[in-house]
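Chemist: how does the following fold in three dimensions:
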Amino acid sequence: MNAPATRAYRQIPGTYVFDGEHCRKGYALNMFCKSLDLDSNRVAFRADSPGYLQRFNLTDDQRRAVVDRDWLAMLRLGGNIYYTFKLAIFDGLTMQHVGAAMSADGMSVDEFRAMMVAGGRPVDGNRSIEEWSHG
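Modeler: Predicted coordinates for the structure are as follows:
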């Protein structure tokens, strides 16, 4: 089995593959997000977010990402987009809102939507970390 650092997909910029390592790292975060499936949990979270988050064994960074609604940080910290999106829905956001918020260049929702309608991000310059310039 390859060590996680040698996996080719780790070289794709902005990609957080939900592999076994990521699953283990994000388990508590994803269970928190999954808990928002139940109305009673949404009510509890809305009433006392810090208290509700204490029910889960989140790292300090994960807790901060949830509180700050830092969508990209949640993915980096082991979040699965399907689970973290439950929090976005809780906030009344669409996937386009989350996609724009995760954009490195600070796109608006309308800019993100237009980019996706036009075919998404260009492949050139986005194939590997070595190509990726944060200029």
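
Chemist: make it CA atoms for all contacts and neighbour counts henceforth
Modeler: Fine.

Chemist: how close does L87 get to M116?
Modeler: 22 Å (Cα to Cα, to the nearest Å).

Chemist: also Y83?
Modeler: 22 Å.

Chemist: and these two? Which one has more around it.
Modeler: Y83 (19 against 13; other Cα atoms under 10 Å).

Chemist: burial measure for V98, as a count.
Modeler: Count around V98 with other Cα under 10 Å applied: 21.

Chemist: how about the helix ranked longest in the chain: buried residues?
Modeler: When the chain is parsed with DSSP state H, its longest helix is helix 20-35. Neighbour-count burial for helix 20-35, counted by 16 or more other Cα atoms under 10 Å, picks out 22-23, 25-35.

Chemist: just name the closest of those residues to V98, please.
Modeler: Proximity of the buried residues of helix 20-35 to V98 (Cα to Cα) peaks at C33, which lies at 14.8 Å.

Chemist: isn't the closest one right next to I89, touching?
Modeler: No - using Cα atoms under 8 Å, C33 makes no contact with I89, being 10.3 Å away.

Chemist: what helix or strand does G99 sit in?
Modeler: helix 95-102 (DSSP states H and E).

Chemist: what comes up buried for the helix or strand that that helix is followed by?
Modeler: Toward the C-terminal end, the helix or strand that comes next after helix 95-102 (DSSP H and E) is helix 109-117. By 16+ other Cα under 10 Å, the buried positions in helix 109-117 come out as V109, F112, R113.

Chemist: this one as well, want them side by side:
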Amino acid sequence: MSFLVNLVLGLLFGIGLVVSGMSDPAKVLNFLDLSGSWDPSLAFVMGGAVIVAFFGYRLVLKRDAPIVGGRFHLPGRKDIDARVVAGPAIFGIGWGLGGFCPGPALTALGLGATGTLAFLPAMIVGMWAARLLALASPRPRTV
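Modeler: Take a look at the predicted model:
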């Protein structure tokens, strides 16, 4: 059952990426180009996602447990360390240079976008390197 729920949610997410234009790197890069051909339409996509997440989390977390799954998996740490700053910064730089983030890149690959043939291997190598760095670096203990 969990597999089917995840499959349907993934397909819904992918369709949303295609419909919103997030799988088109030119549209993303135009959104980031504030001094040139700026396209504000993705701000509405992000705003809509923030609104849905804001109310969705409040509604879902009122439950004792998720509908599918044993328990909620929420982050336990609330502090900000170098990893919390560096990770999103590297993600943002990659997004700005390539015009893709992971979800839309996979969607664009399914649509036959040629830019993904260079982006996806680089993304996989970056994820692998980040995993190696995380395993090699000592993590502070939480109490």
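
Chemist: what's the TM-score for these two chains?
Modeler: Scored by TM-score structural alignment, normalised by the length of the first structure, the superposition of the two chains gives a TM-score of 0.30; 69 aligned residues with a Cα RMSD of 4.4 Å.

Chemist: re the thing from before, switch the buried residues of helix 20-35 of the first structure over to a markdown table; also include distance to V67 of the first structure.
Modeler: Shown next, in a markdown table, are the buried residues of helix 20-35 of the first structure (distance: Cα to Cα, whole Å):
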| residue | distance to V67 of the first structure |
| --- | --- |
| H22 | 21 |
| C23 | 21 |
| K25 | 18 |
| G26 | 16 |
| Y27 | 17 |
| A28 | 15 |
| L29 | 12 |
| N30 | 14 |
| M31 | 16 |
| F32 | 12 |
| C33 | 12 |
| K34 | 16 |
| S35 | 16 |
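
Chemist: tell me how far A53 of the second structure lies from L59 of the second structure.
Modeler: Counting by Cα to Cα, the gap from A53 of the second structure to L59 of the second structure is 10 Å.

Chemist: again, but for G94 of the second structure
Modeler: For G94 of the second structure, the distance to L59 of the second structure - Cα to Cα - is 33 Å.

Chemist: of those two, which one has the most company?
Modeler: More crowded of G94 of the second structure and L59, by other Cα under 10 Å: G94, with 17 against 10.

Chemist: can you map out the helices along the second structure?
Modeler: For the second structure, the helices defined by DSSP H occupy 2-20, 25-32, 41-60, 82-98, 102-110, 116-136.

Chemist: against which helices or strands is the fourth one packed?
Modeler: In this case it means helix 82-98 of the second structure. Counting contacts by 3 or more Cα pairs under 8 Å, 6 or more residues apart in numbering; DSSP states H and E, helix 82-98 of the second structure is packed against helix 25-32.

Chemist: do the last one as well
Modeler: Using 3+ Cα pairs under 8 Å, 6+ apart as the contact criterion, the secondary-structure elements in contact with helix 116-136 of the second structure are helix 102-110.

Chemist: the helix it packs on versus helix 25-32: what angle between them?
Modeler: Inter-element angle recorded for helix 102-110 of the second structure and helix 25-32: 150 degrees (by axes from the mean of the first three to the mean of the last three Cα atoms, to 10 degrees).

Chemist: and helix 102-110 of the second structure, what's buried?
Modeler: P104, A105, L106, T107, A108, L109.

Chemist: and for stretch 5-12 of the second structure?
Modeler: So stretch 5-12 of the second structure, judged by 16+ other Cα under 10 Å, has zero buried residues.

Chemist: residues in contact with that stretch?
Modeler: Around stretch 5-12 of the second structure, nothing counts as a contact under Cα atoms under 8 Å, 6 or more residues apart in numbering.

Chemist: surely Y83 of the first structure touches K34?
Modeler: Yes - between Y83 of the first structure and K34 there is a contact under Cα under 8 Å: 5.8 Å.

Chemist: now for the next helix or strand after the longest helix of the first structure, which elements pack on it?
Modeler: Counting by DSSP H and E, the next helix or strand C-terminal to helix 20-35 of the first structure is helix 39-47. Helix 39-47 of the first structure sits against helix 49-53, with contacts defined as 3+ Cα pairs under 8 Å, 6+ apart.
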